[in-house]
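Student: what shape does this take:
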Amino acid sequence: MRNYLIFSLFILSFTPLFAQDHYDPAKALSSEELFLKQNQNNRVFLKADQNYLILDASTMVGGYHRQRFFPGDNIRFTLRGESTRFEEEIYSVSDSSFTFVLINEAAGKMEYREVMLRDIHKVKTFRRIPWITEGAFLLPLAGLTYIGADFFNRGIDNQRFTTDRQTLLVGGSMMAAGFVFYKISFSTIKMKGANRIRVLQTY
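Tutor: Next up is the predicted model:
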């Protein structure tokens, strides 16, 4: 038993040496590559003097907020005079425009379309706010369930398929609150007044 223990310790003592023999410095990841590997979204913070979009918005329900769009982020928008809704990935940002890539399947090639910031009509934004965003979906469901439970179950009058004003008021309030929470989390920003989109640079 003692000999087996000594032999095991002898083998383990050489394990780090074998590991070092197989280590190839050329294959080691740089600190920047490790940073990107942990989170692909970190790529936008690694370049100085890089243009990105800033959306300043002031809404009646959600108040003032600012949202940033970097190259590689998706942006949902409409253009003035057009009914088409775009949801595209930003390829690059210049001083007064941004570019996204369109795949022309008929021609079998990629096309780059430039969008001038002054031509943007509306931008669809999303902000995840704890409790608020979840409530946007759960409260309407809870209100509908509350009204449905009162409607299908026997009440104090021992009758089904009836409800009262108080039940409708409580259930309707839940659904109305869910609608307000939805408008806070999911906003459609029209470019006018204090609502504007512009370009800034990283540093």
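
Student: when you work out contacts or count neighbours from here on, use the C-alpha atoms and nothing else.
Tutor: OK.

Student: does anything pack onto the host helix or strand of residue 52? Which helices or strands?
Tutor: Using DSSP states H and E, residue 52 sits within strand 51-59. Where contact means 3 or more Cα pairs under 8 Å, 6 or more residues apart in numbering; DSSP states H and E, strand 51-59 is packed against strand 63-69, strand 85-93, strand 196-201.

Student: the helix or strand containing residue 134 - contacts with which helices or strands?
Tutor: Using DSSP H and E, residue 134 sits within helix 132-152. Helix 132-152 sits against helix 165-185, with contacts defined as 3+ Cα pairs under 8 Å, 6+ apart.

Student: any idea of the angle the helix it packs on forms with strand 51-59?
Tutor: 150 degrees (axes from the mean of the first three to the mean of the last three Cα atoms, to 10 degrees).

Student: hmm, who's touching the host helix or strand of residue 3?
Tutor: According to DSSP H and E, residue 3 maps onto helix 2-21. Taking contacts as Cα atoms under 8 Å, 6 or more residues apart in numbering, no residue outside helix 2-21 touches it.

Student: want to put them side by side, so please do this one too:
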Amino acid sequence: MAENTTPTDTGRTEGNWAVEYDVEAIRIRDPVADALAVLESGDPFVVTYRDVVKAAGHSCPTASGAYRIVQLGLDALYPDEFPVRSEVEVLAAGPRDDATYGVMGRLISYVTGAAQEDGFGGLAGGHGDRQNMLTFDAFDADGAVPTFRFRRTDTDETVEVTYHVGDVPDGGPALGNLQQIIEGTASEDERELFADVWHGRVQRVLSDDSLFTVTTIEHSA
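Tutor: Presented below is the predicted three-dimensional model:
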């Protein structure tokens, strides 16, 4: 991991993002996109952390944690091939109405397509069906540590990813500037300091594998 975890400032001009994060994109195939010729056959969708930020509406350790959880889980399940939407079941250890699990679940669903009963039911014959592929309160884990499992429905292989959110740096007193920023009373220096610390924490989550544990779940015969 690089020593410098501060994201790159892109000039903060209109039309540009204020910060550029350093993290690999997620590539995932979609059988519905294949069938409907949205993509060239066999090509994956490329989902970036920027895409997840757009879905969440903000960037924070929860959003970046969700991105890394799903990225690490898919990498472990599909080391030599693209993961496939509708073949990845997602199991969350916590409830949907939990502030952390609810947000993370939506973002992980955005990447994998896995959804509850209101998800896409697939094309004719259920091709690409994603309904009932996302389950909350699915297994027991330490409630203070966000934990998700990913299961390949074609092989039954399952991995568990735990996010040690308590090990993310707290950011220090600079984060106390947020209230003044919301109220519009913060100075430019206070805003800049807050942004540097806030996005530095996010980049740490995106680049520090020690914040996550990936475990293979063995199924009994």
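
Student: can you calculate the TM-score here?
Tutor: Once superposed, chain against chain, the TM-score is 0.27 (TM-score structural alignment, normalised by the length of structure 1); 88 aligned residues with a Cα RMSD of 5.4 Å.

Student: quick check: what element follows the helix holding residue 3 of structure 1 along the chain?
Tutor: Scanning onward from helix 2-21 of structure 1 (DSSP H and E), the first element met is helix 31-38.

Student: buried residues in that next one, which are they?
Tutor: Buried residues in helix 31-38 of structure 1, counted by 16 or more other Cα atoms under 10 Å: none are found.

Student: with stretch 166-175 of structure 1 instead?
Tutor: Applying 16+ other Cα under 10 Å to stretch 166-175 of structure 1 flags 167, 168, 171, 172, 174, 175 as buried.

Student: and those residues as a markdown table, adding distance to residue 89 of structure 1?
Tutor: Output for the buried residues of stretch 166-175 of structure 1, formatted as a markdown table (distance: Cα to Cα, whole Å):
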| residue | distance to residue 89 of structure 1 |
| --- | --- |
| 167 | 46 |
| 168 | 44 |
| 171 | 40 |
| 172 | 39 |
| 174 | 36 |
| 175 | 34 |
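
Student: closest one of those residues to residue 116 of structure 1?
Tutor: residue 175 (39.0 Å; Cα to Cα).

Student: gap between that closest one and residue 148 of structure 1?
Tutor: Per Cα to Cα, to the nearest Å, residue 175 of structure 1 is found 13 Å from residue 148 of structure 1.

Student: same check, this time on residue 63 of structure 1
Tutor: To residue 148 of structure 1, residue 63 of structure 1 is 34 Å away according to Cα to Cα.

Student: ok, these two, which is more surrounded?
Tutor: Shown here are residue 63 of structure 1 and residue 148; by other Cα atoms under 10 Å, residue 148 has more neighbours (17 against 9).

Student: now the terminal residues of stretch 36-52 of structure 1, how far apart.
Tutor: Note: stretch 36-52 of structure 1 ends 19 Å apart using Cα to Cα.

Student: actually, stretch 181-192 of structure 2.
Tutor: OK, stretch 181-192 of structure 2 end separation, Cα to Cα: 10 Å.

Student: report the buried residues of the top helix by length along structure 2.
Tutor: The residue-count maximum for a helix in structure 2 (DSSP state H) belongs to helix 188-207. The neighbour-count check on helix 188-207 of structure 2 (16+ other Cα under 10 Å) flags 190-191, 194-207 as buried.
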